[in-house]
Every structure is written in structure tokens, then in C-alpha cells.
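**Student:** got a structure for you, letters missing:
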């Protein structure tokens, strides 16, 4: 078997079967109706005696930001952009401080509705107000409207007027207290600023005195900063050094030019840029040109020896000598000027180096001064800001800005808000009905027993081959059987089981009947089935239950046999002699002492015989584990067409597991409404592990309203007709 019956049963058991709930409801419907009506009628006077409550509601708008009535910023201790702002204000609305202010505003401590309950202890007015605040707090409701700045305030009271008065008073108290809180906050800030201003003013005086002392001790001037004068002096010396250096270079260049020009022709020297602008040199150059022109004119008129020509040449030579002398003088002067420029340059360089050293030393003093000056500037800046804010707060203390606006004031309601008495009655009716249904559903859900053949299929995964109604059972099985089959409709229930077996495709020559517990009427089912099968075939009923004190054998043989039956054979006479003691031989003697089977078989009716269990001298497990058991069962199967074996309960021993190995199939007997499904499935699994085929299940002791087979329903119908007739 690829899938065991136990797994199949668990799968089917997990399905929801609503028919069980419907049957339970049908069974308890009158009780449910009675319970619902009783509870509703009991609650009716209690509900209509309840005091009506009136609820008045007002709507306010919480301000998200300050008014722009004044350009001066207010002193605020909240941030309306935060998500927590509106829930916080809603909680402030129902705080004890706000409610107490409303109580004192309305003078509720002297109102008859809030009078002190009669007590032996005398309480003060404050304690009385505290009690009123506590009472109002319980009935005050604050409901912020989502995604808006609106808040709804409601209060419930026995009086419609009081509900409206308290609601409006709470809102007014909240607005007033928020205004006072802002004023107090501004006053505290203004006082704090005044104190800080005095401290800062004293600190500024001390910082200025420290700076003056520092400047005086270090001989510093504050001309364009601490190092302003030194910076200008250093720049001036640096400029003079640069000028001296430039003059030195210029003098050196001019000197070098004149020194080189002394070896050049006079005409070339006169064209040099550095000396061509000299006034005397320009005059000599002009004189030289005029002398050469005169010489040229004279040479055209006179000969070379002419005194005029000689005079002109002498004049030209004199001019050249004078020019050479002038150049030498310029050279001497430029050299002196160069030396003077070098001396000035060295002087300014030395002075610059000295001033650099002094300026470097001044840097640390400048940094210290700058630090002190920056500290003073920051202190003065902070003082100015606090001074400005303090003056602003003096003005804002006179300004009143409400934290909320009353949009819709509360008005006395015309109708009470609760209780809705008709709704209460309906709710109690519906709730009682629902609880009753819930009880039925839980009861049905917790009931894991098998009550009908449908549940045999769904919960156990077995094929239901028949069902039996409860029996008026008597211990005399033959007598009971005779009366049972005397009524055709009761006999039909057993014959239906026989028919289910015969209609099966497979033949079942050796069938065992087993149950979970020993009190599930397995003996009766075995005997009735054997009796039904014996109608058209030779049938042997074997009793192999060695565990019960009163066995199937004893229940069958307790009745006295008839004289005709006893005189039929010698063996029967021997049985008749031992019947009173019920010590007949059976399967125990066959297996243990190797007695003949024929000597132990007892004929009961036509085609029906009994093989008793006998008396064991050993334990059942040792006897039933004998290899002879299989041989003996094969032997009797050759003598009889059908063998029915009554097996012991599965939950009480392993006897059935030893026997089931040699059977063609097993029929499982289940007593309706007793054992849980899990317990039955656990024991069925013992057979499944042996791979013994389970033909199906017989469900006995089935309640009349759980019957499903045609035969059982027909039996019930004719039984009721007989009772009516």
C-alpha cells in the first residue's frame, strides 16, 4: 500500500465538515432559543432603568504658528512642524490643571450635581475640587481630527446644560492657561536676558581694561592695528632700498658706458644714449660740427698751409681735447655717484633687516592682541543681541495671543447620547445568540469521536460497510439473535453488512472482527455477522479473545441447549454435561495440546458452528505466536466456506497483531460517540503496519439522528410505527 490508511484518515480528518455543526445546532436549537430569550428578558428592565447621559461637543482650531500682528518674534517653546505637537496639545486639553481651572471658573464645588457623597470624613475644598476633576476627567473626550488642526472636545453628563458648560469652560481654561504660560515664558526670558546683560557689561569693561594694560606694557600703538605703524615703516624702508638699488645699477651702467666711450671716436661717443643728453657734451658737439663746416669751406678757398685752415684744425683739436676732458670728469663723477648709491643701498638693507626682526617679534604680540580684541568684539556683539531681544520682550509682554480658536462652541444637546437602549437590547440578543452558536461550534469541533458513517470515511479513512442502532442487549446471545432477526428490518441492518462483503470484488474466506477497546460490542457484531453469513454458507465462528473474563464463548453457551440438540451426538452430550461449568475445549487446547479441531467445534445452528477459545495454560502471546495457528486456520478454512474470528481489542494487547497475519481481511468495529479519532487511528495503524487488508468498518450504537443507511432508517421508521400502533 503506497499510502497507509492512517495517513489517508488524517488527511480526510483535516477537512471541514459543516454537517456536524448543523446537526449539533439542530439538536440544541430549542435550548439556544430559550437561552437567548431568557437573557434578553432579564436584561430588558436593567437597560431601561439606566440613567441617560448627554454629550456636548465643541470644535477648536489649534494654531500652527504665531500671528503676524507684530514683526517681533514671540517666545515659543514648541515646534508646530513636529508630528508630536498636535497629540501633545490634545493631552494638555485634558490635563488636570486645565480641568481644575474650568472647575473653579464654574464654581462646580458648590454645584448640586457635584456635591460630596455622604461620608464620615470631612474633606477640604481642594480635595473636593480634586474629586470633581477626577470625575470630569473620566467623561471628558478629546478627539483630534486627522490631517487637520481641528480638535473635538466632548463631555458627558446627566444634565444637558452641564455638559455644554463644562465643555466650553475646559476650552476657555486651556486658551487662558496657554496665554498665561506664554506671558510667564516671556517674563522668564526677559529676566534671564537682563541678568545676562549685566554680566556681559561687566565682562566688556574688564576686557577693555585688560587690552589697555597689555598695550601699555608692550609699548604698542593701535594705529591701523597693533602693527600698522611698523608695517608702514617697513614698507617705506623697503621702497627706499629699492630706489637706492636702482640708482646703484644706473650709476654703474653709466660709468661703464663712459669708461668704454673714452676709446671711441668723438662722433661715436656723442651718439651714445646714456651721455648724448649731457648739456656740455651737446654744446661741444655743436661747436665741433660748426668747426668742421668752417674747415670744409676754407679748404675749398685756401690750401692746406693757409693760416685759416691751420687755425680751423687747431680749433677742432681743441674741441676734441675739451670733450675728452669732459668725459673724464663725467667718469669720475659717475664713479662717485655709484659708490654713494652702494653705500645708501647697504644702509637701507641693514635698516630693513633690523625692522624685519622687530616685526617678527611683534607678530606674537599682535596675535595676543587680536585674540583679546576678537573676544571683546564677540562679547559686545552678544550684548547688543541680548539688549535688542530684551527690548523686544518688553513689548511682547503686553501682547496677548491665544493658542487656539473656538470654532464651534458646545450647545446643550436635545437628546441623550447614551445609552441606546434599543441597540443594547438588540446587541444582547445577538451576542447571546452568537455565544450560543460559538458554544455549539466549539462543542462540535472538540468532539473528535466518530458518530456516523460519513465520519468513518472522513475521519478514519475506512469504508463504512454498515451501521447498527443501540441494542437492548441481553447476555443470552442466541436468544437475543433470535429476537433480533425475528424483525425483518432489524435483521436487514446485519444482512446489509453481509451484502457489502459479498459485493466486494475480492473474496474474504477468513475475516477477523476487531475493535479498539473491549467495550465496543465487538462480540455481538461478530456473532450477528456470522449468523447472517450462515444463511447460505457453512460458517465457523472462532473465539480468539483470551483477554476478557466473560468471553464470546461463555455468552453463547450460557443458555441451556435443547434436549433434541443434546441427543444428536455423543460429543454434544459431553458438552451438555460440562456447560454449567463452561469449561469446554477450544483453540487453546488445539494449539497447546494438539487436540483435534473437530472435537472442539460446537454446532450452534444450521450452517453455524462455534470454535471456543478454550482454557490457556500459558500466556496468550506465547500461545498465539505458535506456528500451529496458521496451520489450524488453513485446516478449518477447508472445512467451512466462511470463517468469522472474534479478535481481542487492539489497545489492550498484541494478540490481534499475531492473529491478523493469517487472515484474509479485517472488519473494524467502532462504537459511535465514544473514542477519539486519534486513538482509533493509532490502533488502526497497528494493522496497517502488518499490511493486513481492512475490509471496512461497522459503526454500532449509532444515535437515531445520525443514521444514514437505508436499512437503519427503515428499522427506525417501523419501530416508531410499532410504538404508535
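**Tutor:** Perfect, I can see it now. Remember, it's a predicted structure, so these values are computed and weren't measured experimentally.
**Student:** Only C-alpha atoms from now on, for both contacts and neighbour counts.
**Tutor:** Fine.
**Student:** got a list of what residue 521 touches?
**Tutor:** Residues near residue 521 by Cα atoms under 8 Å, 6 or more residues apart in numbering: 669, 671, 700.
**Student:** Hmm, I typed the wrong one, I wanted residue 703.
**Tutor:** Residue 703 sits in contact with 451, 469, 470, 672, where contact means Cα under 8 Å, 6+ apart.
**Student:** Just say helix, strand or coil for the first one.
**Tutor:** The one in question is residue 451. Of the three states, residue 451 takes coil according to DSSP: H, G, I helix; E, B strand; the rest coil.
**Student:** any idea how far it is from residue 711?
**Tutor:** For residue 451, the distance to residue 711 (Cα to Cα, to the nearest Å) stands at 17 Å.
**Student:** Look at the two and report which has more neighbours.
**Tutor:** residue 451 (24 against 21; other Cα atoms under 10 Å).
**Student:** The more buried one is in contact with residue 706, isn't it?
**Tutor:** Yes - Residue 451 is within contact range of residue 706, at 6.8 Å (criterion: Cα atoms under 8 Å).
**Student:** And the furthest pair within the contacts of residue 703?
**Tutor:** 451 and 470 (12.4 Å; Cα to Cα).
**Student:** Overlap of the contact sets of these two?
**Tutor:** By Cα under 8 Å, 6+ apart, the residues touching both residue 451 and residue 470 are 702, 703.
**Student:** dropping in the other structure now:
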């Protein structure tokens, strides 16, 4: 892969390396100066109290935070103002004359309308902002390993400016830390003093309010359980029991009502089952019912004894029904009593709670007053203690960082670093060159080897037809492929067609006579393959006929240089006989061309005449080759492919994409054609050695001595 993409690799790598060289040689010379700041991990403490601005521990996260502070815009702006860098053209682009490149780039863009002149204040603000940004871009702040030291570097075209700005930035940072601590401590003292002056009268007023309330309400204690609380607890228990009893009675009543609503006579109601009266009435009813049954069987329906027994039975039923009504009325009465008891207890509980609220109202107010006084007392005492501490710290503020090394002027430029730039350019050139090779390979969807055919198309690779100029001598390079097969029958070019014929006639599809040769797209060499295969077979002693089935291009006529008067269409229409249309070839093969006529609009290949013609040809010849049109261009090929015994599909080496071939094969399979396999055409055997490791063409240099190519 690398060998065949060597030109791509060299071109990309050379461009990248040349760009690196140009950038390195044209880059301005820059100088870097560096000062060093050390953070003290254990600052001195004169007083054992917490500072208003405590020194953070010198851990990695804190030092990394300070590195970010050193790169802040506020600090850069203070250095800009201190050194008046907005007046320096190196930092203020508005003071510089535009370069030729800037003027050229400005001329490429659209012309902008002239802006109104800016005021002096606006110009100064723009210059100050631009200079501040330039200072930020020139900074190089980094921590030295895992130490407590931070390097403050600055890069400039002037080595003296670089050292001056690096030192100014470090000093400004240290001063800002000390000023910040001092300012914060002073502000804290002032705030504490004002707060204490406000809290002192508030505390006195709240303590006086507590004492006055105790005296006015005669409250010695507001803790413990009172009688009202005990009474509420008792009512709560009774109310819970009453609600449970009410729920039980209501459930019994609802159950009985539900049974009656479903059509029950009340015999299965729980309370009716437990009633002694109903049980006795049921016993009487059973006896009378037995007597009625006996009398009905003994006498007629109008017998006096039977009528008397029936009246007695009805009277017992009414008594049972009345007793059930009394049971239901009793259930309703019990439920109403339970409900009234619950309501009474709830009212008593509410009254007791109201009494407790009145009793404890004074205690609640007292607790509130005491809490307010305690909060005020705690705030006042804590602020007073803190005020005394900060007052003693105001004059003892010291920075936890110090400048341990000042920046010095350097005469050696820090940029560009030629060795590093060239090394990086070489590495980048190699990486991008290899990437370009891999990208070109990934985007290459063509077919180059038999392995590509089998892997991408899942199809048998029948062979490769070489590009004639890649395997012939100089004197034969201008010879036509069809003539070369006759003139050089022992050449590797002619051998490729004998290989195709052997695979088709003696391989998996041995015994076939009708072979259709087609391709997915035009210009892939299918007509050349058809003619050369026909001549090669004729030289081997086979009876061969080649039929030109490309009605639009008539490629066979163009290749052989003949323009017949009658041909395939005349045979199919019956205008002439087969023998009249057949033409002999110099190789001994027979040709059935297509005469020059107007375009045929009807589908001639699907007619019975075409079937009869193919039967006649297969009976007279050992091999019938059908030179068809491209599958994706003309629908006639799908019809012919289905009539042929096998189809030979050809694709141009490294030109036709696998997707196009796959689409053509799909159309052939849909038409019911039998695809023998695919052959690659116009294969450059000299270049093929870079693609087909393991492919027969890869070993062409070793076996080409077996052929007579010239």
C-alpha cells in the first residue's frame, strides 16, 4: 500500500515540511525573560488568631489558582498603565503602519464605508485595551514542577522590554496581594465597629423586655406538662376509641344494607342470625311449612285445614320480617349513638386545646423574647472578640509570597527554535503523509485484485486481462488488441483469454455454449474481450460465433472496421437468413454483426425469434459469445443475460467502482441470469505488483519468460 501511494506520501510530506521551513525562516525573533515568585508554605504568625484574609495553604490547587491570577486581564492592565505600554507600537497596533500583506488582504475584502473619526478618549481606550491584550498574549506563567515556585515569563521582540515587563508583573502581583489583604482587614474593622455600635443598644433593650415580661405575667417557669396537656392526651385516646367504634357500627350497618340491596330477605344478616326471636320463629315456620306440605298432598287446595295452615305460615313470615326491621333499626340507632359520641369527644378536645393555647400564650411570648435576647447577646460577644483580633492584625499583614529572582536581559532569542521546528515539521510531514496514504486507500472503491473482487462483491474472480502496452514490446504497443491475439498467440495477453475460456468451458460451468459478455458501465473493454476470446477460441479449433447485441453502439463493427448490409436485426425479423448475415473473421470465427439501421424501439431480444436464433447457433457452434450493452445503461442486456447459459461480467482495473459493479450484478440477478464471475480488464501488470500481493500478476516478473511477447 505504501509503495503504490508513494507519490502521494512524498507530495504531502514535502508540502508540510516546506511550510514548516517557511514559517520558521520568516517568523520574527522573540526574546523571553523570566522572574520567579516563591509561595511560603508556612507563613509567620505573630498573633494566634485567624486572619481576615487567611493565607491559603501552598498546595497544588492553590498555586495553580495563583498562576491563573497572574495571567488575569486586570493584572495585565495595571502593568500596561504603569509602563505606559499603550504608547508603544509593539503593543498598540493602532500606532503601527499597516504592512504590505495587511494592505493586500484589506484590498481583497469588500470596501467599507469610512467610519466617523473617533474622539481622543475612544482612541486611548482602544489602544489601552489592545496593549493589555498584547501583554496577556506575551505572558508565559507556569509552575516549576511540584515546587512552590512560579516562573513569570514574558516574550517580546526587545529583550530589555521582556525583562522589564516580567519584573513589573511580578512586583505588581505581590503588591496587589498585600494591598488586598490590608484593604480587606481595614474594611472588616470598620464594619465590625459600626455593627457593634448598632448591636449594643439592641441587646440592652431586648434584655430589659425579658425582665419586664416576667414581672408582668408572674412566670417562673414555662416548662413541664400541665393539666390541660394531660386532659388533651386523655381526650385523644378516647376520641380514637370512639372513632374505631363508630367505624365498626357503620361497617355493620353498611353490610346489612348491602345484603338487603342485593335482594336478601334479611335472613343472612349477622344480627338477625344471632337473634333468639328470629331463631324461634324460623323453627315454627319450618313446622308449619311441613304441615302445609302434608295437607297439600292429602287434601285439595280449598281444604279448611290447609287454608288455616297457610294463614299461619304467612303470619310467621310477617313476624320474621318485622323482627328483621327491628334489627336494622337497632343497627342504625347504634351507629347514630357512636357518631354522636365521637362528635362530643371531638368538641371536648377542641375546647381543651383552646384552653391550653390561652394558658401557654404567655410562655410562648416569653420564649420568643428570651431567644431574641440570646441571639443578640451571642452576636455582640462574637463580633466584639473578632474586632479585638482584627485590630491587632491590621499592622501585621504580610504577603505569603516573595520575589526570589528578577528577570534579566537575554541576548539569545527564544523563538523561533529552529531544531524543534524542523523536528516537528518532519514528524508532522510523516504523520500527514501516512494519513494521506491511508485516506486515499480508504476512499478507493475500485477493484485491483482478485481478492478485492471476492471480498467486496462476494463473486468469483475469473482472471485478469492485461493492458497491452504493459506486457508487450515497444514495437507491438501500437498494435490493436484484437490483432495482437492473432499476431502473438503465445503472448501473455493471448494467454489471459485462453484462461478465461478454460474457466468458462471447463470449470464450474463446464459444457456451456452460450456466454454473454457484459459490464456495468461503458468503456470497460467488454467488446475487446468478446473479440479476443472469439479469436482465441477459433485458434484453438473451436467453432465460434460472436453476436453483436449492442444495438446502439454497434461496437463490433467499429472494432473490426466493417459495415455490413444485413445483420442480427434482419435475421430476427426474417428479412434474411442466418447464413446470409454471418461474416467470417480472419481467425476462423464467425461474426453476426448489427447493420447500420435506425434505432429499434421494440424489444427484439424478448421475442421468440431470439430464442430460435440462440438455439440454432448453439446447435451449429461450440461457443456462442454475446457482446451486450452495459447493464446499467440498457435494459436489453438483462433480457439477454437470462437467455444465456452464463454471464461473464468485466470491470476495468482500478477505474470502475465496486458499487457500480455491485449494482450491475444486482440487476443481472434480478433478471435470473447465471453469473459465472468477473474478469478485470486493462490491468497494468507493471503497476499491479504494487497492489496484488499473492495475485498472479504480482509474480509476472518471474514467469513472463514463458511467453513470447514480441
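**Tutor:** It's in. Just so it is clear, the model here is predicted, and its values are computed rather than measured.
**Student:** picking up where we left off before, make CSV out of the contacts of residue 521 of structure 1 and add neighbour count.
**Tutor:** As requested, the contacts of residue 521 of structure 1 are arranged in CSV below (neighbours: other Cα atoms under 10 Å):
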residue, neighbour count
669, 25
671, 25
700, 25
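**Student:** show me where the stretch 151-300 of structure 2 has helices.
**Tutor:** Secondary structure of the stretch 151-300 of structure 2 (DSSP state H, counting those that start in this stretch): helices located at 159-217, 227-261, 270-274, 276-298.
**Student:** how close does the aligned partner of residue 395 of structure 1 in structure 2 sit to residue 185 of structure 2?
**Tutor:** Aligned by TM-score structural alignment, residue 395 of structure 1 pairs with residue 392 of structure 2. Separation of residue 392 of structure 2 from residue 185 of structure 2 (Cα to Cα) stands at 10 Å.
**Student:** The two: which is more packed in?
**Tutor:** More crowded of residue 392 of structure 2 and residue 185, by other Cα under 10 Å: residue 185, with 21 against 12.
**Student:** I am assuming that one contacts residue 50, so please confirm or correct that.
**Tutor:** No - judged on Cα under 8 Å, residue 185 of structure 2 makes no contact with residue 50 at a distance of 11.6 Å.
**Student:** Now do the residue located most distally from the centre of structure 2 against residue 291 of structure 2, distance only.
**Tutor:** Largest separation from the mean C-alpha position in structure 2: residue 304, at 100.7 Å (Cα atoms, centre = their mean). With distances taken as Cα to Cα, residue 304 of structure 2 is found 13 Å from residue 291 of structure 2.
**Student:** mind checking the SS state of residue 145 of structure 2?
**Tutor:** State at residue 145 of structure 2, reduced to three classes by three-state DSSP: coil.
**Student:** Count residues in the vicinity of it, would you?
**Tutor:** Residue 145 of structure 2: 8 surrounding residues under other Cα under 10 Å.
**Student:** Also residue 131 of structure 2?
**Tutor:** Residues lying near residue 131 of structure 2 (other Cα under 10 Å) number 27.
**Student:** can you check residue 420 of structure 2 too?
**Tutor:** By other Cα under 10 Å, 11 other residues sit near residue 420 of structure 2.
**Student:** likewise residue 703 of structure 2?
**Tutor:** 11.
**Student:** Regarding it, what is its secondary structure?
**Tutor:** Assignment for residue 703 of structure 2 (three-state DSSP): helix.
**Student:** same question, residue 668 of structure 1
**Tutor:** Of the three states, residue 668 of structure 1 takes strand according to three-state DSSP.
**Student:** Just want to check the distance between it and residue 299 of structure 1.
**Tutor:** As for residue 668 of structure 1, its distance to residue 299 of structure 1 is 174 Å (criterion: Cα to Cα).
**Student:** okay, those two: which has more neighbours?
**Tutor:** Using other Cα under 10 Å, the more surrounded residue of residue 668 of structure 1 and residue 299 is residue 668, with 23 against 16.
**Student:** what residue of structure 2 takes the place of the more buried one?
**Tutor:** Per TM-score structural alignment, the equivalent position to residue 668 of structure 1 in structure 2 is residue 649.
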